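Chemist: Predicted model and sequence below, questions to follow.
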Amino acid sequence: MKTPFKIEEEAALVYTRKSFIIFQEELFNSLRYQARRLSLTSEAKTYGVTVHGKETPLYHVILEGSGEHATCTCHMWEFMGILCRHILCVFGKKAKLNRLPEHYVLDRWTINAKSRPIPHIPCCDVQVSVEVDEPTMRRSKSMIQLYDIVELASQSVEKHNHFTLALEKVHKEMLAMDEHVECSRVVPVNDDQIVRSQVVSNFSQTVQDPPRVPTKGRPKSLRAKNPKETQITKKRRCSICKNEGHVKNNCPSASRMRKLKVLSQRGAAEEGIREV
C-alpha cells in the first residue's frame, strides 16, 4: 500500500493486479492536489481541483446527490473505467469517503471477471441463424455448461473428485470414438462437390497474376556515371623507397635507416669519450 486510505485496501481485493496499479497511481497522485468549492446548488456541488501551489490546469469535479456520484472534466472514468485523481481528491478531502463505491467498479477490471458466464454467447434455447454444427457454436455451448459444472465441483472435495473421474471417463470415451470414426469413415462424393472442384480449377486457370509494373525512376544501369567514378584509383607509394603497398610510416627501409642512425650516434659518442 502507498497510502493509509481504506479505499486502497478495498481496491486491492477487487481489482486485478494491472488495474489496481493504475488505480493506486491515481490515488497516490491525488495527494498532490487540492480542491476548493466553486458553486453550491440543491442538486450538485462543483469543486475546482488543482495541484498544490498552482492555479492551472484547473479541473472541475461535480458531486451529485449524496456525494457518491461525481463527474470530472478530464473524463478518465468515461474513457478507461477507473476513477481519476481529481475525483479521488474530492472523495477523500470533501466527501470523506472511506470506501470505493460499487457503481465505480466495473466487472471487466475485477479478479472475478472470467468466473462469470459471458452474456454475449447465445444459449441453447436462443434461435440463432448460424448453423448448429459449426465448431464455434459447439464450443460456446459446451463452455456455458462447463461454467456451472465447475462452479458446483468447487464447492466440496467430494464433488470435485466425482467431477474429475467423470471428466476422465468422458475424455477416454471421446478418444475411442475418434479412433472408431477414423477407421470406418467413408467420404461420399456427390455432384455438388464435383461441380465445386471444377469451378475452383477453372477459376484458378483463368485468373492469373497481374502484370508486373516497373518501379518509378531511372534504372540504375542506364545512369550516366561521373568521370570520377570510372577513374582507376592509384595505389599508394612510399616516399622513401618508392615502392607500392606501404607508406613511409611503416616502411622497412626507414626502420633500418633509423637503426643505422642510432648506431652512428652511439659510435660518435663513444669516440668523443675516448678522446676526452
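Modeler: That came through fine.
Chemist: rest of the way, CA atoms for contacts and neighbours
Modeler: Noted.
Chemist: so residue 36 touches residue 49, yeah?
Modeler: Yes: assessed by Cα atoms under 8 Å, residue 36 is found in contact with residue 49 at 6.7 Å.
Chemist: Unless I misread the structure, residue 49 falls within a strand.
Modeler: Yes: the assignment for residue 49 by DSSP: H, G, I helix; E, B strand; the rest coil puts it in a strand.
Chemist: quick one, helices of the stretch 51-200 of the chain?
Modeler: 76-80, 85-90, 135-153, 157-184, 191-206 (DSSP state H, counting those that start in this stretch).
Chemist: Single out the most deeply packed of these.
Modeler: Looking across the helices of the stretch 51-200 of the chain with neighbours counted as mean count of other Cα atoms under 10 Å, the highest average goes to helix 85-90: a mean of 27.
Chemist: try this one next to it:
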Amino acid sequence: MSASRQRTLSGGGQIVLDYLKRMQAENPSFYYAVQGDNDHSAGNIFWADATSRMNYNYFGDAVTFDTTCRTNRYRVPLTAFTGLNHHGQPVLFGCALLFNESESSFVWLFQSWLNAMSGRAPVSITTDPDRFIQVAVSQVLPETRHRFSKWGIFRETQEKLAHIYQSHPTFEPEFQKCINETETIDEFESCWESLLERYYLMDNEWLQSMYNARQQWVPVYMRDTFFGEMHANKGNEGMSSFFDGYVNAATTIQMLIKQYEKAVASWHEKELKADYDTSNTTPVLKTPSPMEKQAANLYTRKIFIKFQAELVETLANPATKIDDSGTVTTYRVSKFGDDHKAHSVRFNAFEMKASCSCQMFEFSGIICRHILAVFRAKNVLTLPSQYILKRWTRNAKSGAVLDEQASELPSNSRESLTVRYNSLRQEAIKYVEEGAKSIHVYNVAMDALQEAVRKVAAAKNKGPGAAQGGTLANGGNQEMCAREENRTAPYQSVVIDVRKNQFQNVLGSCWYKFRVGCKESKNYLGGGLGLMEGGKNGKFDVKEAYGLLTSHSTPLFPKKGIWVENVPSKLAFFAWEATWGRVLTMDRLQKRG
C-alpha cells in the first residue's frame, strides 16, 4: 500500500467509544486511546482490557499483529495484537480500529500498544509485509525481531506470479517446499537458485525483492529467535485466528462489540477447559523415562504431547560422539537410514547445557529430539531447569506480574507484594483441594472462608495500605489520548485487578468442572446421582449442589454463567432458582402450608 487509506467512523464509531469509556469507568486498568480530531469523528481507536494486559505479562514474548480484516477489505478495519498462551491457544493483547491507514497512524498504534503493555517490548513480532508496518516496528520496537508472515508472502506471490501458477501447477508446491523444508542456509540458497532457473524466473523483480528480504521470513534464517511455534518449518500458515468465526466481511461497526465480547468469552472458556483437562486427566506415558513423567507433571497437556513426540523419537535417532575437546562434547544425531540429514549437538556436561543445530528450543521453547538423544546417551534422567520454559507449564500464570511498573516501587514493597501474593495463592489452592473432599469439610471450609472475608474487609478499612484507586492513560485528546497522572496508583489498581482475575479464574474453573460433570451424568436431577467430583464418594449429589448454591449470602454464579450451552435447561433453571432462594424445599413448602 503506497498511500494512506481513509474510512469514516459513521454512527457505529460512537458506539465503540461509549463502550470503551464505560469499560474504563468500571475498571481503571482498561486502557484505550484515540487518534484523530478533537471530537474523535474520524480517529483511529486502540484498546486493551485488563485481562489482555495481564496475559501479556505471561505470554508477551512472541506477538502477532493480525491485519486480516484490513487485508481482506472487511467493512470493519479491525486489527489485533495476539499471541499464544500456555496451551498454544490464541490470546489477545489489544485491538484497534484503523479508519485512517497511514505511516503515522501505524506508528501511533504501536506506540499506544507499547504504552498499554507498560513499555515492555516483545522478543519477536510477526506481521504482514507492509511498508507502513515495517516503519512502525523499526521506530517503536527497534530491539524486537520482526518477521513477515509466510502466509502474507505466499498470498502476494500468488498474486504477482498468477501466470506462473496457472501455466505451471508444480511451481507452488516446489516453492513452498523450498521455503518450509530446507534445514540449512546452504540448502535453501541452492534450492532457491534451482527453482528460479527451472522456471526461468531469474530476472523476476518480485522474487528478487523477496530474496533480498529472506532473513525476515524464511524459517531457516529465523530459528535463533523465539516465536512460540511448535515447529520452525510449520505453523504461520495464516495469521492469528482469535476472531475467526466472529468477525467477517459482513460484520458492521454496530455488531463489532458484541462479536468482540463473544470471541473473548469463547477463548476464555477454551482456556478453562484446557486447564481442567490438564489438571484432571492423566496422559498416557509411552516410555519408562523419569523425564517423561517429570514433563507430564510440568507441562500443559498440549505442550506435553509435543515434548513426548520428541522424546519417543530419540529411540530412532541415536547420538554418536564425534569430538571430545575438554568440557564440550560434540555429537552427531541422525535418524536410522537418513544419515544425510544429521544434526550436530554440543553438550557441556559440567553446566548441563546443550545446543543443537536445528535450534528448535530457541525457536519454540520445546527441547528437540536431538538434544534429548544426547541426554539419553549421557544418562541424564530429568530435564535441566534451563530447558523448562515457564510459559509452557501449568504454572505459567502464577506469581507476581507487571514487573516494569513494579520496578518503580521501592524494592521492599515490590518484594513483599510478590511474597504475599505467592504465599496466599499457594495456601488458597491447598484450601480448595482440602475443602472440597466432603460435604462436611466443604461446609466448614465455606464458613471459615466467609469469616475470613469479613476479617480481611475490616482490616482493609481500618489499617494502613488500603488500595488506592487510579486510572491508566485512558480517554482524552488527540495524539496518545493518555493521562499519566500517578504512576504508583495505576500499578496498584492493575495488581488489584490481577488478583481479581486470578480469583475469577478459580471460580470459572470450578463452574466449568460443574458443567462437565453435569454433561457426563446420565440423570441430571436424579436423587443422589453424582453431578460433579468433590462430595460423598468423590461426587456431589443434588442436595450438595443445592447446599453449594445457597451457602452464600450473594449468588455464587452470575446470570451469564448459568444460562449457558451444554447445561440442561432443567438443571440451569434449578441453579437459577437456588441462587435466588426460590427452590421449593421441604422447609419452604411447610411454610406455605
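Modeler: Yep, that arrived. Only a predicted model underlies this, so the values are computations on that prediction, with no experimental measurement involved.
Chemist: overall similarity of the pair, as a TM-score.
Modeler: Remark: TM-score between the superposed chains equals 0.49 [TM-score structural alignment, normalised by the length of structure 1]; 161 aligned residues with a Cα RMSD of 3.7 Å.
Chemist: Just tell me which of the helices of the stretch 51-200 of structure 1 ends up closest to residue 45 of structure 1.
Modeler: helix 85-90 (10.7 Å; Cα to Cα).
Chemist: Okay, strands next: where are they in the stretch 51-200 of structure 2?
Modeler: 62-66, 78-84, 90-97, 100-101, 124-127, 145-148 (DSSP state E, counting those that start in this stretch).
Chemist: Could you dump those strands into a markdown table with distance to residue 492 of structure 2 and mean neighbour count added?
Modeler: As requested, the strands of the stretch 51-200 of structure 2 are arranged in a markdown table below (distance: least, Cα to Cα, whole Å; neighbours: other Cα atoms under 10 Å):
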| stretch | distance to residue 492 of structure 2 | mean neighbour count |
| --- | --- | --- |
| strand 62-66 | 26 | 24 |
| strand 78-84 | 25 | 24 |
| strand 90-97 | 20 | 24 |
| strand 100-101 | 35 | 20 |
| strand 124-127 | 29 | 23 |
| strand 145-148 | 32 | 22 |
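Chemist: do you know which of these lies nearest residue 291 of structure 2?
Modeler: Nearest of the strands of the stretch 51-200 of structure 2 to residue 291 of structure 2, taken as Cα to Cα: strand 78-84 at 25.0 Å.
Chemist: now the angle from the closest one to strand 90-97?
Modeler: Orientation of strand 78-84 of structure 2 against strand 90-97 (axes from the mean of the first three to the mean of the last three Cα atoms, to 10 degrees) gives an angle of 160 degrees.
Chemist: do you know which of the helices of the stretch 51-200 of structure 1 lies nearest residue 268 of structure 1?
Modeler: helix 85-90 (90.4 Å).
Chemist: Mind giving me the packing neighbours of that closest one?
Modeler: Packing contacts for helix 85-90 of structure 1, counted by 3 or more Cα pairs under 8 Å, 6 or more residues apart in numbering; DSSP states H and E, involve helix 17-29, strand 33-40, strand 44-51, strand 59-64, strand 69-72.
Chemist: for these, which one sits closest to residue 88 of structure 1?
Modeler: Minimum separation from residue 88 of structure 1 across the helices and strands packed on helix 85-90 of structure 1 (Cα to Cα) falls at helix 17-29, 6.3 Å.
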